[in-house]
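Visitor: Structure for the following, please:
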Amino acid sequence: MVRLNKIVRAFTHEGARAVRFTPEMELKRALMNCLLWEKQFYEDGVAIADRIAALVPKVAPARVAQLAIEAREVMKLRHAPLLVIREMARSEKHRALVADTLAQVIQRPDEMTELLAIYWADALGPQQQRKRQPVSAQVKKGLARALTKFDAYQLAKYDRDGAVRIRDVLFLVHAKPRDADQAKVWKQLVDGELASPDTWEVSLSAGKCKRETFERLIAEKKLGGLALLRNLRLMQTAQVPRETIAGAIEAMRTDRILPYRFITAARYAPDFEPELEAAMLKSVKDHVRLSGRTRLLIDVSGSMFTALSAQSEMTRAEAACGLAILAREICDEVEIFTFSNEVVKVPPRRGFALRDAIINSQPHGGTYLGKAVAEIDRKGDRLIVFTDEQSHDQVPEPKARGTMVNVASYQHGVGHGAWTRVNGFSEAVVAWIAASETALN
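Guide: Next up is the predicted model:
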């Protein structure tokens, strides 16, 4: 006799009994951390994409649309929200929301071409020839509305060679320009006559002297903060004077850059660690504060030392260190612990010294999150856990305000009871925690 009413149990990749989620919760977990089609420590990226595709029809249309928008606007993801919209277009009950969702999700011109590449990916033949199936009316409407967002500079910057070009989108959707000026820009796009934008990428690829290019961009204040951090090593190689680079770091805007960006920059340009640390601490000076007592618990197991994405040089552990540096500065009272096989309290250091203390606190082995929570959680405190949730052991309910910040897209997670879940790492994590607590009071 076949037993139909079987109990189906879920487990993490490390073997702990996991929490079973609703389809909506599963979709959010998979989506909010998903750098689409990229391999993670435990799961293949294709499996994660397939899971997203299977979950979309099971979740209410309005909620799916909301999650796609949140993934783009809050989590800053680009490909995964487009996959969600492509799956919405397949579903009869979801497709009515496709145009509105697509118009809001697309924030860069090249996202229009990427959406079409995803849309047509199913139709790859044996010789990898794209059989371009008809695009749905809702997708065309959304793309047409998105096209009107962009000016000549943006179109020129992101009009790159590929199987689908921005002008192909223009021909496909028959969009109407806002005015005569936009009509002129679109004609220049079609004719290949848009002027190249003055960006550091264009200047360097044009074969100009790298040192002169960087010095000019710094002098003209055309090198933004993130671009400056990403190019420190290249500027050193190009022999840009140290005082020029140091002055640019000192003068850069830091209000939208959180600590983990500086941590990654310092890994590749350690000579500028003093200047980077000063800029990093300045970046959190006016951040929203967390009142009361906070305990921060950071996963330093082996899986946390994989990159956040194939395009990123930052690991999950570095992102966690950035959160710890931020917490040290903005919490009224804070204690920081790491966990892997053991639980270790980190000394009360600041800046890069705190990063070093976290990374070197213990060997990077297993993931005994349940044991760590049981050991350090106490009533009256806020407990924030930064982890990929792949625990060996079951995680108990928090005694007070417990927040589980999950940085991976794995199907199953841990933490039974009244945990507040933050799916995905964002620059807004700490601000979100403060806002959610305010709303509850």
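
Visitor: From now on I want contacts and neighbour counts done on CA atoms only, so please keep to that.
Guide: Noted.

Visitor: residues touching Leu194, list them.
Guide: Counting by C-alpha atoms under 8 Å, 6 or more residues apart in numbering, Leu194 makes contact with Ala152, Ala156, Val185, Gln188.

Visitor: to compare against the first, here's another:
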Amino acid sequence: MSTLNKIKRVFTREGGPAVKLGPEAELRRTLMNCLLWEDQFYDSGVTIAERIRALVAEVKPEVCAALAVEAREAMKLRHAPLLVVREMARLPSHRGLVAETLARVIQRPDEMTEFLAIYWADALGPMQQRKKQAVSAQVKKGLARALAKFDAYQLAKYDRDGAVRLRDVLFLVHAKPKDAEQEKVWKQLVDGELVAADTWEVGLSAGEDKRQVFERLIAEKKLGALALLRNLRLMQKAGVPREVIAGALSQMRTERVLPFRFITAARHAPDFEPELEQAMLSSLAGHVKLPGKTRLLIDVSGSMDAVMSHQSEMTRLDAACGLAILAREVCEEVEIFTFSQGVKKVPPRHGFALRDAIVMSQPHGGTYLGAAVSEVDVKGERLIVFTDEQSHDKVPAPRGLGYMVNVASYQHAVGFGPWRRIDGFSEAIISWIATVEGAA
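Guide: Down below sits the predicted model:
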């Protein structure tokens, strides 16, 4: 018989030698870049979700809970953290932390219904039959705590048609209102009498004049930052005056807006690129700085051009460019390079000009990260790599401070030796680097 005493080697999807991660590191890597059920360049959304399911059972419950919270609060992901909590609810060893974790990761009312849809997703038959499945006591406690966080406006805004409604959540968990006002609101929710929230979706679906709807919501400061960014092109088509839109952009709150959101908005509404760039850069004014010399290395290979979601045009490269723009502003001294088949140095421009320089620097072909690191890494300097890590070649250890920022959910990592690994595409990444170096 053949021997079983063999060294098991792992490789990237491009065939380069990779690192076999432990369950905790692999769960973090898979989770922090996951838009649930969405395909990535090399893996299907189903494959990624199944990996998360399997890994939760291998990771300590307190670690699973912390990762779910981090994914929601730091990486601003909505659905993937819910899947982690759902898998925790299956495991006797993990159930004790479900209520607390679920209540924390649910930050919008519709996330309660999304969670139940995930909870029942693997049941057979129509949703009416799935509702008959028992829901664990910890899940009920978590949903009840979450439900109590939301006021009448929030409940009305997200009380939408679907297989699971918000009133179904209320019936399921038997939550107790904290006071008479909340009891009244919940009764209105059950009876379908909540006053519809004054949102752009409601106004447009009611047949109101699009221009009037947007102008009124802007004047009353009822259009949030994400809604504003997503609707720039629609507002232009509706005839909203440019100065009105520009004024809204200058006043919007940007603390919860990821850098790549501005890049996507500018792609759809290039007329507002100056205002979008100013908003993006102004949000970085108080950001912690990275002292000394930093080299940025950005992956522009073909796999980085894959969209993050079938409902969006955002790509992994958009995420990397957003982080590069942020890093450019907070680094004391910086040099910027891209890599694919080879390495190209790009000018250290600001804002969208840097995005353009990165994207246009070279053809988007294969991924030779090892050769790129060997060429640009300098002893004693900081190197930050933004990549999906699917390299053809072996990646050497860094000569100085090396950070491998992964923006995809693929199973295996690259880079041997003392690389500091970061997963995700939140602006919190740069703060983390500053913190671990003692610069914060």
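
Visitor: Any chance of TSV for the contacts of Leu194 of structure 1, columns distance to Asp100 of structure 1, neighbour count and secondary structure?
Guide: Formatted as TSV, the contacts of Leu194 of structure 1 follow (distance: C-alpha to C-alpha, whole Å; neighbours: other C-alpha atoms under 10 Å; DSSP: H, G, I helix; E, B strand; the rest coil):
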residue	distance to Asp100 of structure 1	neighbour count	secondary structure
Ala152	24	18	helix
Ala156	25	21	helix
Val185	24	20	helix
Gln188	28	16	helix
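
Visitor: Could you pull out the helices in the stretch 151-300 of structure 2 for me?
Guide: Taking DSSP state H, counting those that start in this stretch as the test, the helices found in the stretch 151-300 of structure 2 are 152-157, 166-173, 180-191, 200-205, 210-219, 225-230, 232-238, 242-251, 259-268, 273-282.

Visitor: among the ones you listed, which is nearest Ala146 of structure 2?
Guide: Nearest of these to Ala146 of structure 2, taken as C-alpha to C-alpha: helix 166-173 at 10.4 Å.

Visitor: From the contact counts, what lies against the closest one?
Guide: helix 110-119, helix 137-147, helix 180-191 (3 or more C-alpha pairs under 8 Å, 6 or more residues apart in numbering; DSSP states H and E).

Visitor: Can you list the neighbours in contact with stretch 327-346 of structure 2?
Guide: 281, 284, 287-301, 347-348, 350, 357-358, 361-369, 371-372, 375-376, 430.

Visitor: at 7 Å what do you get?
Guide: For stretch 327-346 of structure 2, the external contacting residues (C-alpha atoms under 7 Å, 6 or more residues apart in numbering) are 287-301, 347-348, 357-358, 361, 364-369, 372, 430.

Visitor: now stretch 118-128 of structure 2
Guide: Contacts with stretch 118-128 of structure 2, where a contact means C-alpha under 7 Å, 6+ apart, come from Leu83, Arg86, Arg130, Ala163.

Visitor: what about 10 Å?
Guide: Residues outside stretch 118-128 of structure 2 that contact it (C-alpha atoms under 10 Å, 6 or more residues apart in numbering): 79, 82-83, 85-87, 89-90, 112-113, 115, 117, 129-135, 139, 163-164.

Visitor: nearest to Val240 of structure 1, of the contacts of Leu194 of structure 1?
Guide: Ala156 (28.4 Å).

Visitor: Contact partners for the counterpart of that closest one in structure 2?
Guide: Under the alignment (TM-score structural alignment), Ala156 of structure 1 pairs with Ala156 of structure 2. Ala156 of structure 2 makes contact with 109, 150, 166, 185, 188-189, 192-198, according to C-alpha under 10 Å, 6+ apart.
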